[in-house]
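*Asks:* Here you go, sequence then predicted model.
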Amino acid sequence: MVNFLLGQQGGYTKYPCFICLWDSRARNQHWITKIWPLRENMEVGKANVINEPLISRENILLPPLHIKLGLLKQFIKALDKNGVCFKYVCQKFPALSMEKLKAGIFDGPQIRTLIKDTEFVAHMTQIESEAWLSFVLVVKNFLGNHKAPEYQELVAKMLQNFNRLGVNMSIKLHFLHSHLDRFPQNLGDYSEEQGERFHQDIRIMEERYQGRWDSHMMADYCWTLKRDCPDKVNKRKSQRKSFS
């Protein structure tokens, strides 16, 4: 959604970050380099910008729910698919397809289910458990309603454990690694209800468009939002008659 609003090219691109010129393909530098050249502007035709931005970059908020979904996705993808931990996740969510499980595609309620599951850690190796427990601490003390004073140390510890687990650096991990200062101080004041609903609505759209993200799908989604406004005053009136 951020890429769409800022006119950036979707998919796996070389420069997906709207703040800096982080090279997503330079994997040997991801966990080493923290400061990347800043992106001076969103000029069309450069650094994977294909359209004029719809809003200013300064108005972009990094949503906690999306960050949590991205972190869990990378954690699951790094697990041994023949290991005990991944098999336990498969048993925990039998309704999910194997493709979604391997890709780490979960929603907010499923994350909360795993966090509350005390048996989950018992099926992990030491490296997996250290990465998972540090992730839970970040969720509860930074990406939730409470922001602990030592949140920077908690995030740094989680990133260190994720690196040991062999997690690939994604754009959401990059935000925590290089742009932690871009997260607002009142992060816990932002409600996740809209984020939850967005994911549910987009899931329906993805099924309708068979996973194809394009301008037609986003236009269809925007029209559904407009139709959900019952108090909206339209110029054209419906001619449909009702009989009681």
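*Replies:* Nice, thanks for sending it over. Source: prediction; values computed, not measured.

*Asks:* contacts, neighbours, all on C-alpha from now
*Replies:* Will do.

*Asks:* So K172 lies in a helix, does it not?
*Replies:* Yes. Following the definition DSSP: H, G, I helix; E, B strand; the rest coil, K172 is counted among the residues of a helix.

*Asks:* Tell me who's in contact with it.
*Replies:* I67, G70, L71 (Cα atoms under 8 Å, 6 or more residues apart in numbering).

*Asks:* Show me which of those residues are buried.
*Replies:* I67, G70, L71 (16 or more other Cα atoms under 10 Å).

*Asks:* Show me what the helix or strand harbouring the last one is packed up against.
*Replies:* The one in question is L71. In this structure, L71 is located in helix 64-78 according to DSSP states H and E. The contact analysis (3 or more Cα pairs under 8 Å, 6 or more residues apart in numbering; DSSP states H and E) places helix 64-78 against helix 98-103, helix 108-116, helix 126-141, helix 171-178, helix 193-208.

*Asks:* ok, structure two:
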Amino acid sequence: MKQFVKTLARKNSESFEYVKAKFTKITEVKLKEGVFVGPQIKELLKDNNFLTTLDETELKAWESFKWLCENFLGNKKSPEFRNGVKCLLDSYAAMGCRMSLKVHFLDSHLDFFPENLGAVSGEQGERFHQDIASMEQRYQGFWNAGMLADYCWMLYRDDPQKKHQRNSKSQKF
């Protein structure tokens, strides 16, 4: 949602003006940065008038985002989730969205998501967002494959249940 609205704001499109008029209590700075909470996103997902303000590429991107929300991020993961994520990435690229680290992480780690994503607690989600924020700060917006490995090793090292012992099997001369 964030990347979608930020792209609308950059293009100064009619649909962004509609979002501004719909959410008058949100400051324009927050709107331009795409800062929304769950109820606002749900409200916009249900709004059919919003669809009339979108052009063809924006509509395709919005429909793929909506499909992903309903069929992947909810309580049941669709068997077609891989195609849905690919469609989202393709339509966002066609629209000119800048992809965040979270979207790349989603694309690279589809197999690791559980069948029931709605069962993830708020605490786990908050931890994920904090971890991703620290990774974005560390790499300052640049994407490379080493970041995911670094993130996975960070999770492995920070696990309080694991006992780390340095047992080197190599001989030192």
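*Replies:* Now that the structure is in, tell me what you want to look at. Note that this is a predicted model, so its numbers are computed, not measured.

*Asks:* thinking again about what came up before, need the helices and strands packed on helix 64-78 of structure 1 in TSV with distance to Q91 of structure 1, can you?
*Replies:* As requested, the helices and strands packed on helix 64-78 of structure 1 are exported to TSV (distance: least, Cα to Cα, whole Å):
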stretch	distance to Q91 of structure 1
helix 98-103	11
helix 108-116	12
helix 126-141	18
helix 171-178	27
helix 193-208	22
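
*Asks:* what's the closest of these to W223 of structure 1?
*Replies:* helix 193-208 (11.9 Å; Cα to Cα).

*Asks:* immediately after the closest one, which helix or strand?
*Replies:* helix 215-227.

*Asks:* so where in structure 2 does that next one end up aligned?
*Replies:* Under TM-score structural alignment, helix 215-227 of structure 1 has no counterpart anywhere in structure 2.

*Asks:* Contacts only, for the aligned partner of F36 of structure 2 in structure 1.
*Replies:* Using TM-score structural alignment as the criterion, the counterpart of F36 of structure 2 in structure 1 is F106. With contacts taken as Cα under 8 Å, 6+ apart, F106 of structure 1 has the following neighbours: L69, L72, K73, K100.

*Asks:* run the last query once more with 7 Å
*Replies:* If a contact means Cα atoms under 7 Å, 6 or more residues apart in numbering, then F106 of structure 1 has L69 as its contacts.

*Asks:* Same question for H123 of structure 1.
*Replies:* The neighbours of H123 of structure 1, taking Cα under 7 Å, 6+ apart as the test, are V84, C85.

*Asks:* Can you find the partner of it in structure 2?
*Replies:* Using TM-score structural alignment, H123 of structure 1 lines up with T53 in structure 2.

*Asks:* related to what we said a few turns ago, Y88 of structure 1: which of the contacts of K172 of structure 1 is nearest?
*Replies:* Nearest member of the contacts of K172 of structure 1 to Y88 of structure 1, counting by Cα to Cα, is L71, at 18.6 Å.

*Asks:* how about the aligned partner of F16 of structure 2 in structure 1, secondary structure?
*Replies:* When the two structures are superposed using TM-score structural alignment, F16 of structure 2 falls opposite F86 in structure 1. Of the three states, F86 of structure 1 takes helix under three-state DSSP.

*Asks:* From A131 of structure 1, how far off is F86 of structure 1?
*Replies:* Distance of F86 of structure 1 to A131 of structure 1, computed by Cα to Cα, to the nearest Å: 14 Å.

*Asks:* Tell me the one among the contacts of K172 of structure 1 nearest to F175 of structure 1.
*Replies:* I67 (8.7 Å).

*Asks:* For that closest one, which non-adjacent residue is spatially closest?
*Replies:* In space, I67 of structure 1 comes closest to K172 once its chain neighbours are excluded; the distance is 5.7 Å by Cα to Cα, 6 or more residues apart in numbering.

*Asks:* what does the one you found align to in structure 2?
*Replies:* Alignment of K172 of structure 1 against structure 2 is given by TM-score structural alignment, with K102 as its counterpart.

*Asks:* cool, V155 of structure 1 as well?
*Replies:* Correspondence of V155 of structure 1 to structure 2, assessed by TM-score structural alignment: V85.

*Asks:* Look up how far R98 of structure 2 lies from its match.
*Replies:* Applying Cα to Cα, one obtains 16 Å for the distance of V85 of structure 2 from R98 of structure 2.

*Asks:* Just want to know which of the two has more residues nearby.
*Replies:* For V85 of structure 2 versus R98, neighbours defined as other Cα atoms under 10 Å are more numerous around V85 (20 against 13).

*Asks:* quick one, what contacts that one?
*Replies:* Taking Cα under 7 Å, 6+ apart as the definition of contact, the neighbours of V85 of structure 2 are L68, D107.
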